[in-house]
Structures are given as C-alpha cells and as structure tokens.
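# Requesting a structural model of the entry that follows:
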Amino acid sequence: MEMKRIITTASGFDYSLHYKIWGSENLQTIVCLAGLTGNSGDFKYVGEYLAERGYRVAALDLAGRGESDKFNNYNDYNFEQYIHDITLFLKDIGCDEPQSCDWLGVSLGGLLGFRLAGTQNSPVRRLMLSDIGPEVPQFDLDFIAKVIKMDVVYDAPEQAIPFMKLALGTPYSRGQLNDEQWLYFANVYLKQRADGKYIRNYDPDIVHVFEKEPLGANGLWEYWERITQPTLSLRGGLSTLFPVKIAEQMKARKPNDKYTITTLDDSGHVPSLYREDQVEVLYRWLMEN
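Sure, this is the predicted structure:
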C-alpha cells in the first residue's frame, strides 16, 4: 500500500509526503527512514521480509526525496522540519503514542531516530540504527556534500549500475548484490526527467542546510545518554563514517545488555539491507528483544 499526506511547512505552503506500507494495519509497526539522499524504496526487501513474519513496515519519503514534494525554500530542509513532518506521519499511521513503534533509521534516518528515541514519552519502543553514531568524521561529511552536488544524467537506469559497482570494497560500499538487486537499486536511486533522461531521485538543494548543520544544531551524545530503549547498531565493516571507536564509545555509555553492535563485513556506508542475510540480522534481534 502506498499513501500520501498533505501537510504545511514552516514556509506556509501545502505539500505532500509519500510513504509505503507493507503488512496489515493491526500488526506491530516498524517505521523506516532512509539516509540523506534515500527514500522509502530502500526498504522494499526489509518490508517484504518482515511483513511475511508478522510485522507492519512503514517507510517515509522525506520532503525532496522519492515521491514526496520538494520544498520551495531550501532552508526548510532542516532537522526541526523533519521532526515536524515525522510527527505528523507517525500520527497518520497510528504510532503517536509512547512506545507504539520500532524505528529503523539509516544514516540521517538514524540521526532523527536518536532525537525521537531520546525524548520523554517517545513513540519509539526499540531502536535500530544503520551505520550512524552521535559523531561523524568531518572527512566523510565533506565527501558526502561533494557527492550530492554531482550532476549525473543517464539515458537509462542500467547505465548507472557500473558506476554504482565502483563503490564495492570501499568505505561507501552497499555490499555485494545480485543483478536483480543492482537494477532495483538503480531504479530507486534515479527518477525520469521530462525529457526522458534519468537523474538522481532527490532535490539537490538538500545540500545547503547539510553543509551548515550536517548533524543538526544539538549534540547527539546527550540524546544517546537519554535513550533507554533496546538498541541495535548495524555497522558496515568498511565504513569510515561510523568508525569502531564511536561504536565502542556508544557501548561504554550503555554498560548493559540493551545495546547490540553487529558488523556487516563486506559493506561500508551503508549496508543495502537488500540481502536476506542482512535483513535476518534485524529479524533475529527483534525476536530476542
């Protein structure tokens, strides 16, 4: 099921947010939020796998990504606006009560998960983070900003696949995928322009606020120390964005069995979550917690 919701931004205009749902309404809900340039399509394999095992999975396109509208004013691409939009989204899917959903956040989606889980009467019951911590090395932030600004145009999604595969074995590897998954990734990553060409499936103006406040205005360690929910961190074994030392500091500040770190060796930033062996890690943790 796919739905859109009309909301009003801080700039005062109506726009639509798109989200996808897998599974039945009366099931336990897992809310998924993608990384900075990702969208709800990133969670197709997670959604299908977990829906078959008794969960409802809901994945949101933040404004300027996927099928959601973009902002007229690029200054609206900020953490306060994202939280505002997520709050309305959670209400729309019936997950606005304390501990009413589980949260799976990839990169930016994890940063927003920190903020939600670390608040009083949080709607988050269990927190799953994919390759993100309360600190990110400046080198990685600078690299991401450069990549966002790159202007890429393809005649067909298939043309992007060889370039995507160049990341294999690097700190930004999604991990090994089969041919079907690579093609799916290309179709999620790109959208068709009016002239028939294919471009990236996000508004390039998201870079402006990212360059000024990539992690938001407030320090995230404070949120981390307030989080009491069971938490899973997936870490790409090749990732430099979520280095081992940050994961170890997170564990040191949570000296109990409520924090689990799992490393996916052949991935960097970020694991695709397309492969069954990766999604099984999430499912097993949910079963145990």
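
# C-alpha only now, for contacts and for neighbours.
Noted.

# Pull out the buried residues from stretch 51-59.
Ala51, Tyr55, Arg56, Val57, Ala58, Ala59 (16 or more other CA atoms under 10 Å).

# Can you get me a residue count around Arg284?
10 (other CA atoms under 10 Å).

# With Thr260 instead?
16.

# And the helix or strand where it lies, what's buried?
Assessed by DSSP states H and E, Thr260 sits inside strand 259-264. For strand 259-264, the buried set under the neighbour-count rule, 16+ other CA under 10 Å, comprises Tyr259, Thr260, Thr262, Thr263, Leu264.

# Following up with a second sequence; could you model it the same way so I can compare the two?
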Amino acid sequence: MRQKSFLGLSPAGFHRISYTEWGDPAASRVIICCHGLTRNGRDFDALAAELAKEARVICPDIVGRGSSAWLRDPAHYGYPQYCADMSGLIARLDVAELDWVGTSMGGLIGMTLAAQAGTPIRRLVINDVGPFVPKAALLRIADYVGLDNRFSSLTAIQTHLKKVLAPFGPLTEAQWQHIVAYGHRRREDGTFGLAYDPAIAVNVKTAVQDWDLWAIWDRINVPTLVLRGADSDLLLPQTAEEMTRRGPCAKLVTWPGMGHAPALMAQDQIDVVKEWLTAN
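Below is the predicted model:
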C-alpha cells in the first residue's frame, strides 16, 4: 500500500488529490475504486487488498474528502470537477484501459466517464446508484451533509456514524473502527470533525430534485455490474431492473438487510466484485 498524490485544477487554482495505491505497480490490470459523497478511498481497504492480489488498485480521495485538499471556492464541488480530476488521475496512471468500481457518487462519476466516446473504462461496477436518483433520497442526504459537527472523542464520532451510515448494513466492530479511523479529522481546538469539507453540501442542497440521467446510462457500452442494497432509497428497485434492460444491460446483484449503500467490506460482497471483474 502506497500513499500518493497529484495536482488537480479548478477555476480557482490547483488542489492536491490524494490516493492510495495497492498491488504491483507493473500489473497489467488497473482498477479504480471511487467512494461516496462524504466518504474517502480508505473505505475500500478490504476490497483493494483482495483485488490487489491480481491487479493494481487505486483508491482516490475525491477533492474535499479524506486526505485531499479542500477547494477554495465551494461552488466548484460538483461532477464536472470530479470527472476532470479523475481524468487527471487516469492520465497520471498512464494506462490505456482500466476497471471502475464506484459507490454512490463514485458510481455516478464512473457512469459519466464510461459514457464518453473513447472511454478507457473496460468494466464498470456501480454500487447502489443509477440513472434515476429520487428527490426523497437527496432530501435525506441533504439533512446531514454539511453539518460541521464537533465531537469530543472518537467514540462520539462512532456513535454518530453508526446512526448516519446504518444503511451500510451489519458491520463488525473492527469495520466500524476502520470507518472512524479514516473518517475523522482533528480540529485546531482539539475536538474532532468528519473527514470532509462541510462546503461540499453547497451544491448538494441546491440540487434536491429528481435526477434523470438515463441519457448518460444509454450511452454506456461496457460490461456493467450493478450492486444494490435491498432497502435502498436511492437506487429504487424499478430503476435497478430497468438498468438491466437499457444501456449496457447490466447484471444486477441485490443484498438483503442493507440500504444505501452496501459497504463492500464483507467477504461475500468482495467475492462478487472480484469474480465479476476477473471473469475475462
């Protein structure tokens, strides 16, 4: 495991993008794992460690999250910037093709890149998001994203995250501790905050409406796997089923006992992703 970074560019200037690299740097197969809205690349540690047995795995922290820098102008937090930064990451990796695993926001970034002419994405895994995102789910997310919470201890953060991230499904105590370890930041006054810029919420809160992205989905022409939590309010069952009939005609796997979004930390979830990515 290696920690690396590169410079992205927004209209307000350069910013540093951090990423974790796993596996043999000379491996012929490259996989990018991209996290959700308020999370970071270390969510994929368990998955990356398994995939790295056969591939070079890259887990970026999208700008404003994890170890990456915060943008000078919060207005630039959005998919055009995220896609531009990930295009820069792909250029830095100097590869002709790669596989993409994306959870929620990371899935939408992957969808957008896969839909472009000449895309380098070979196989696509979309975790609990799709080309229709209902307003009700975005309202739920907008209620907690951007709250600049202060916590007195890591235990208090864990209590908070267990509530907010409960839809991730049943996690072990060790897995929760991992989420907390990489999901917090230390403030100058000694208290703790969450490991993202609260200003990422600026554009989220102004875009609370039904998102119709079917035009993007229908342009995707690479093998695609869609993962879904059976209780998800963000990827509705009818949307998931339609994704198997339109665009790339994805394979769908649904897991019971979880909502938005499966954490991809459990071995059965890791096995599904690995087996599908290495099928050919």
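
# from the buried residues of strand 259-264 of structure 1, which is closest to Val270 of structure 1?
Leu264 (9.8 Å; CA to CA).

# picking up where we left off before, so which of the buried residues of stretch 51-59 of structure 1 are in strands?
Secondary structure from DSSP state E places Tyr55, Arg56, Val57, Ala58, Ala59 of the buried residues of stretch 51-59 of structure 1 in strands.

# Run a quick check on Ala75 of structure 2 versus Lys205, I expect a contact.
No - contact between Ala75 of structure 2 and Lys205 fails when scored by CA atoms under 8 Å: they sit 11.6 Å apart.

# the more surrounded of those two?
A count of neighbours by other CA under 10 Å puts Lys205 above the other of Ala75 of structure 2 and Lys205, at 16 against 12.

# What's the match for that one in structure 1?
Correspondence of Lys205 of structure 2 to structure 1, assessed by TM-score structural alignment: Glu211.

# Assign its match to helix, strand or coil.
helix (DSSP: H, G, I helix; E, B strand; the rest coil).

# ok, for it, nearest residue in space, not its chain neighbours?
In this structure, Glu211 of structure 1 finds its nearest non-sequential neighbour in Ala145, 6.7 Å apart by CA to CA, 6 or more residues apart in numbering.

# Next, count neighbours for that neighbour.
Considering only other CA under 10 Å, Ala145 of structure 1 is surrounded by 16 other residues.

# For it, pull up the helix or strand it's in.
Assigned by DSSP H and E, Ala145 of structure 1 falls in helix 138-149.

# residues contacting the residue nearest the centre of structure 1?
Centrality entry for structure 1: nearest residue to the mean C-alpha point is Ala34, 2.0 Å, by CA atoms, centre = their mean. Ala34 of structure 1 sits next to Ser40, Asp42, Leu60, Asp61, Gly105, Val106, Ser107, Leu108, Gly109 when contact means CA atoms under 8 Å, 6 or more residues apart in numbering.

# now the residue of structure 2 most remote from its centre: how far from Phe151 of structure 2?
Most distant residue from the mean C-alpha position of structure 2: Asp189, 30.0 Å away (CA atoms, centre = their mean). Distance of Asp189 of structure 2 to Phe151 of structure 2, computed by CA to CA, to the nearest Å: 11 Å.
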